[in-house]
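Enquirer: only geometry, no sequence info:
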């Protein structure tokens, strides 16, 4: 795998982690909003129960007031009948009446306090309803964002699968090219412009100093340092003779030295030379 392929794989991994982290963050945010909504619903239920309890107390107080008023009427009637004979008792009843008035005042004050408290509860309930509506709206918005991010994640997964398949193709192609380089004895680290062109020619002369002259030159793309294979062609079987290295070139011919470590036979005039045997 080359540097570009490695960088591409790392980039895909980073993007996958990013989308996964975003999905987890959105899910956590949605869960927190739900818990807050449940807490507000619990507070609302408690406020409603408290309001019902206060209303029951008000009803009991009103009933007591009505009972006391009825009792007062009866007592006044009895006092009017016995006023002359029971003045002292009348005075005591009068004091009792004053106590009842004070009690009644206190009850009225308590009733007003309860009413004010109920108003506060009603205002708080209205506020909670508004907050609940806001939470619901934000929840719907977060759900829409979650759907969008999920779609993006699916697209990224599809792109990742495509890139994985492409990476496998590139790996297979690289293996094939490496095999071709090995078969043709080419070093992949050699510069491209240092490779000899694909040519085929003849040995035109052989010297006793390990040099030969060939029918290929600079016009054919040969340069000093290029290596050629020498072989003897025959109708039945071609024989490999060795490898030579170009040391001087002219437009239509070149001189090459025989490399002893590759020599397999005596090279003669009219033998064939080529970049590949």
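Expert: Yep, that arrived. Note that the structure is predicted; figures quoted are calculated from it, not measured.
Enquirer: make it CA atoms for all contacts and neighbour counts henceforth
Expert: OK.
Enquirer: mind checking how far residue 103 is from residue 56?
Expert: 19 Å (C-alpha to C-alpha, to the nearest Å).
Enquirer: do the same with residue 80
Expert: 36 Å.
Enquirer: so residue 47 belongs to a helix, correct?
Expert: Yes: according to DSSP: H, G, I helix; E, B strand; the rest coil, residue 47 belongs to a helix.
Enquirer: second one coming, line it up with the first:
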């Protein structure tokens, strides 16, 4: 039995006691018992009707209370489910926030790295621009220098063309001079032509004489300044100084030379090893 039911029972019992007391008083004091009884019955009926109405209302109230309790339990369950769902959503949102914070930190680090790279790229771009300007200036200078070199090359080509032409002319002239020299009995070798000049101051010994007594070898050569064509005096110093004639250099090595007697020796004397060839010792005839 619910609390409301208990209250109603107590109320009914109290009401019954009161009614009994009132009835007793009425019965003892009333002269018209029938009227009084009828009146009391009517009151009892009224009270019974009211009690029934009250019980009906109590039952309806209990029913409404049970309905409200069921509704409350259902709403409480819905609210608890919604709270659990909200808590789950909050937990998921918190995880998403944590993930987002990590992503934000990563994005910030990436942005910082990107800014550093952009700054490095900007500096590198400035350096490249400066280098490009320097290279362009150098290229312009190189073009100017190249143009100057091309002008010089063209001038040199013209000079080479003129030199080639002059060289051809000189070759033709040298060929003519060589032919003229050979036809005159003179050598066309420039080293031999130098032999026509005065020989350097030299003194050497005859180291070998051929069987014809016309050619001989001496101990002086190109290291001493001799060239083919030089003419030297041929002398003898022992047992007494005497002049033997003139010799002409035919060929030279660094330390020796081959000479030929010009004409005949003085008084037909034979040349001997140890005789002297010299450009500085003059003959005494």
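Expert: Received, thanks. A quick note: this is a predicted structure, and the numbers were derived from the prediction, not measured.
Enquirer: TM between them?
Expert: Here the TM-score for the pair of chains, by TM-score structural alignment, normalised by the length of the first structure, is 0.43; 149 aligned residues with a C-alpha RMSD of 3.8 Å.
Enquirer: would you agree residue 247 of the second structure falls within a helix?
Expert: No: assignment of residue 247 of the second structure by three-state DSSP gives strand, placing it outside any helix.
Enquirer: count of residues packed around the closest residue to it other than its chain neighbours?
Expert: Leaving out its chain neighbours, the residue that sits closest to residue 247 of the second structure by C-alpha to C-alpha, 6 or more residues apart in numbering is residue 261, at 4.3 Å. Using other C-alpha atoms under 10 Å, residue 261 of the second structure has 21 neighbouring residues.
Enquirer: what about residue 261 of the second structure, which SS state?
Expert: strand.
Enquirer: quick one: it and residue 244 touch, right?
Expert: No: counting by C-alpha atoms under 8 Å, residue 261 of the second structure does not reach residue 244; the two are 9.7 Å apart.
Enquirer: for residue 27 of the first structure, give me its contacts.
Expert: residue 146 (C-alpha atoms under 8 Å, 6 or more residues apart in numbering).
Enquirer: and residue 141 of the second structure, how close does it get to residue 127 of the second structure?
Expert: 21 Å.
Enquirer: for residue 79 of the second structure, same thing?
Expert: Relative to residue 127 of the second structure, and taking C-alpha to C-alpha, residue 79 of the second structure is found at 68 Å.
Enquirer: what do you get for residue 12 of the second structure?
Expert: For residue 12 of the second structure relative to residue 127 of the second structure (C-alpha to C-alpha), the value is 108 Å.
Enquirer: which one of those two is surrounded by more residues?
Expert: residue 12 (15 against 12).
Enquirer: skipping adjacent residues, who's closest to the more buried one in space?
Expert: Distances taken as C-alpha to C-alpha, 6+ apart place residue 51 nearest to residue 12 of the second structure, at 7.6 Å, with adjacent residues excluded.
Enquirer: residues near the one you found, how many?
Expert: 18.
Enquirer: for the first structure, what's the longest strand?
Expert: With secondary structure taken from DSSP state E, the first structure has its longest strand at strand 239-249.
Enquirer: how about that strand: buried residues?
Expert: 240, 241, 242, 243, 244, 245, 246, 248, 249 (16 or more other C-alpha atoms under 10 Å).
Enquirer: got the residue ranges for the strands in the first structure?
Expert: Counting by DSSP E, the strands of the first structure are 200-206, 211-214, 227-232, 239-249, 254-258, 272-274.
Enquirer: redo those strands as CSV? Include distance to residue 155 of the first structure.
Expert: Output for the strands of the first structure, formatted as CSV (distance: least, C-alpha to C-alpha, whole Å):
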stretch, distance to residue 155 of the first structure
strand 200-206, 54
strand 211-214, 61
strand 227-232, 52
strand 239-249, 56
strand 254-258, 60
strand 272-274, 53
